[in-house]
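S.K.: build me a structure from this.
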Amino acid sequence: MTTGIVKSHADSDFQSWNALALAGDADDDGKWQFWFDGHLRFKDDASRLGVSIIRPGVGYKLSRDTTLWFGVARVTINSDNGSIEEDRVWQQATYSLNQFMGGTVSGRSRLEQRFRNDEGDDTGYRFRQFIRWSKPLNEQWSMVIWDEVFFGLNDTDWGQNSGFDQNRLYVGPAYRLSKNWRVEMGYLNNHIALPGNNPDAITNHNLALTFFGSW
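M.R.: From the prediction side, this is the model:
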């Protein structure tokens, strides 16, 4: 099940995805962490709001390289048939991986439980795997490539399908605004599977702008 950003049966779209992400220490020794990300995604050639997301969470740092997280999310989808509200509970692990081609590699593995009580009673389980590569170019600029793949783990009465759901591939620069802030603006390719074993797919071309704050 896609997130309501599809215009019709097999249309593709140009979209503008904008986000703010915050993370950092929630206590003095840095074991407990806080997480927040908020999103505004504009569809139909970036002319109107399609999806908004608010996603807070808390984490516990197991080591310098690995943190476990728990959180919730509220997703509002503005579809052609009206507004759809989706609630989520999520768990994830974030971790650092090996160096590759002069850059750092990190990962995120997330499990979501999705609820759309106005459309059905089932809980949708979905797994998301994210891998990010970043290479500094100088003190302020770096190059970023990341990919995230989504898999539905079950079918629901409100429309989620098991199996491959979508893939997101991002390429673009990052600029460090200050010690605690950076901004990334680049191209995000969103490849979405259609339901019912349909061999067609939708590919949306997105301009992605994200501000990151860390403490």
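S.K.: every contact and neighbour count from this point should use C-alpha atoms.
M.R.: Fine.
S.K.: what residues are up against the residue positioned nearest the centre of the chain?
M.R.: Nearest to the geometric centre of the chain sits residue 148, at 7.7 Å (C-alpha atoms, centre = their mean). Counting by C-alpha atoms under 8 Å, 6 or more residues apart in numbering, residue 148 touches 128-131, 167-169.
S.K.: tell me the one of the residues you listed nearest residue 109?
M.R.: Nearest to residue 109 among those: residue 129, at 4.8 Å, using C-alpha to C-alpha.
S.K.: and the gap between that closest one and residue 147?
M.R.: With distances taken as C-alpha to C-alpha, to the nearest Å, residue 129 is found 8 Å from residue 147.
S.K.: then residue 105?
M.R.: Separation of residue 105 from residue 147 (C-alpha to C-alpha): 11 Å.
S.K.: here is the second sequence; please produce its structure so I can put it next to the first one:
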Amino acid sequence: MKLLFALPLLMMAPMAYAAEEDTQTWAAVHGMVGLGGRAVVNFDYQARITDEHSRAGQILLRQAIGYRINPKTSVFGGYAYVRTDNLGAKVLDEHRLFQQANFSILDAGKSGTITGRTRLEQRFVEGSGEVGWRMRQQVRGSLPIGKGFALVGSAEPFFAFNKTTWGQKAGFDQLRLFGGLAVPVARGFAIETGYMGQYIARDAKADRMNHIFSLALTINR
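M.R.: Coordinates of the predicted model:
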């Protein structure tokens, strides 16, 4: 279990040598709130400060309605809006439809938990009639360390099924690895902070390695 939390540093170090690099800050509010019965809403709102923490390079607004099949498995359908303003490039306004499944892989109580999240995205960029299909698979671990605090870590590879003229490449797209600390602030609320490494594979340019300070308010009610 503890190896999961060291993976971001162990795996990202060799990748950085072969990539263009940037340092960023990602601030987020995300969580899951029950609507009564088995219905649940899932949301994720982010501001990403890019180019050496100097400018707002991307915003993301994602929300989904879900259904709890059982205590360990939920399915969702949702929509996300993503505005990307890369330095020196055309601003992209992207609309995503997605289908998602959250599930438990291991629940060892005080010894930690491992969960999975599978997401299939259909990506639409304004000004283009092409749809980019992409799959994301996250595995996340949480290890309690006392008084409500927990070490958290995750790995999430992205794979694209097709190439588009607006910039999606087919095949391996990117890998995100995160390691950090969850700090409880109130019942159902926690601050989660740590390091995320984002390795992006690109066709026409050198691959990209983003070193990210991640700060999120998580809500589970």
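S.K.: count the neighbours of residue 201 of structure 2 for me.
M.R.: Residues lying near residue 201 of structure 2 (other C-alpha atoms under 10 Å) number 18.
S.K.: residues making contact with stretch 10-26 of structure 1?
M.R.: 6-7, 31-46, 200-215.
S.K.: could you rerun that using 7 Å?
M.R.: 32-46, 200-215 (C-alpha atoms under 7 Å, 6 or more residues apart in numbering).
S.K.: just those: which are in strands?
M.R.: 32-43, 201-214 (DSSP state E).
S.K.: write a ChimeraX command that selects only the buried members of those residues.
M.R.: To isolate the buried members of these in ChimeraX, using 16 or more other C-alpha atoms under 10 Å:
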select :32,33,34,35,36,37,38,39,40,41,42,43,201,202,203,204,205,206,207,208,209,210,211,212,213
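S.K.: could you pull out the strands in structure 2 for me?
M.R.: According to DSSP E, the strands that structure 2 contains are 19-36, 39-50, 55-70, 73-84, 92-107, 113-125, 131-146, 149-160, 171-186, 189-200, 207-220.
S.K.: just put those strands in JSON lines and tack on distance to residue 11 of structure 2.
M.R.: Compiled in JSON lines, these are given as follows (distance: least, C-alpha to C-alpha, whole Å):
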{"stretch": "strand 19-36", "distance to residue 11 of structure 2": "14"}
{"stretch": "strand 39-50", "distance to residue 11 of structure 2": "22"}
{"stretch": "strand 55-70", "distance to residue 11 of structure 2": "25"}
{"stretch": "strand 73-84", "distance to residue 11 of structure 2": "27"}
{"stretch": "strand 92-107", "distance to residue 11 of structure 2": "22"}
{"stretch": "strand 113-125", "distance to residue 11 of structure 2": "19"}
{"stretch": "strand 131-146", "distance to residue 11 of structure 2": "15"}
{"stretch": "strand 149-160", "distance to residue 11 of structure 2": "10"}
{"stretch": "strand 171-186", "distance to residue 11 of structure 2": "8"}
{"stretch": "strand 189-200", "distance to residue 11 of structure 2": "9"}
{"stretch": "strand 207-220", "distance to residue 11 of structure 2": "12"}
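S.K.: of the ones you listed, which is nearest residue 2 of structure 2?
M.R.: Comparing the strands of structure 2 against residue 2 of structure 2 with C-alpha to C-alpha, the closest turns out to be strand 131-146 (7.8 Å).
S.K.: onto which residues of structure 1 does the closest one map?
M.R.: Against structure 1, the aligned range for strand 131-146 of structure 2 is residues 123-138 (TM-score structural alignment).
S.K.: mind listing what's buried along that stretch?
M.R.: So, applying 16+ other C-alpha under 10 Å, buried residues of stretch 123-138 of structure 1: 123-136.
S.K.: check stretch 154-161 of structure 2 too.
M.R.: Buried positions in stretch 154-161 of structure 2, judged by neighbour count with 16+ other C-alpha under 10 Å: 154-160.
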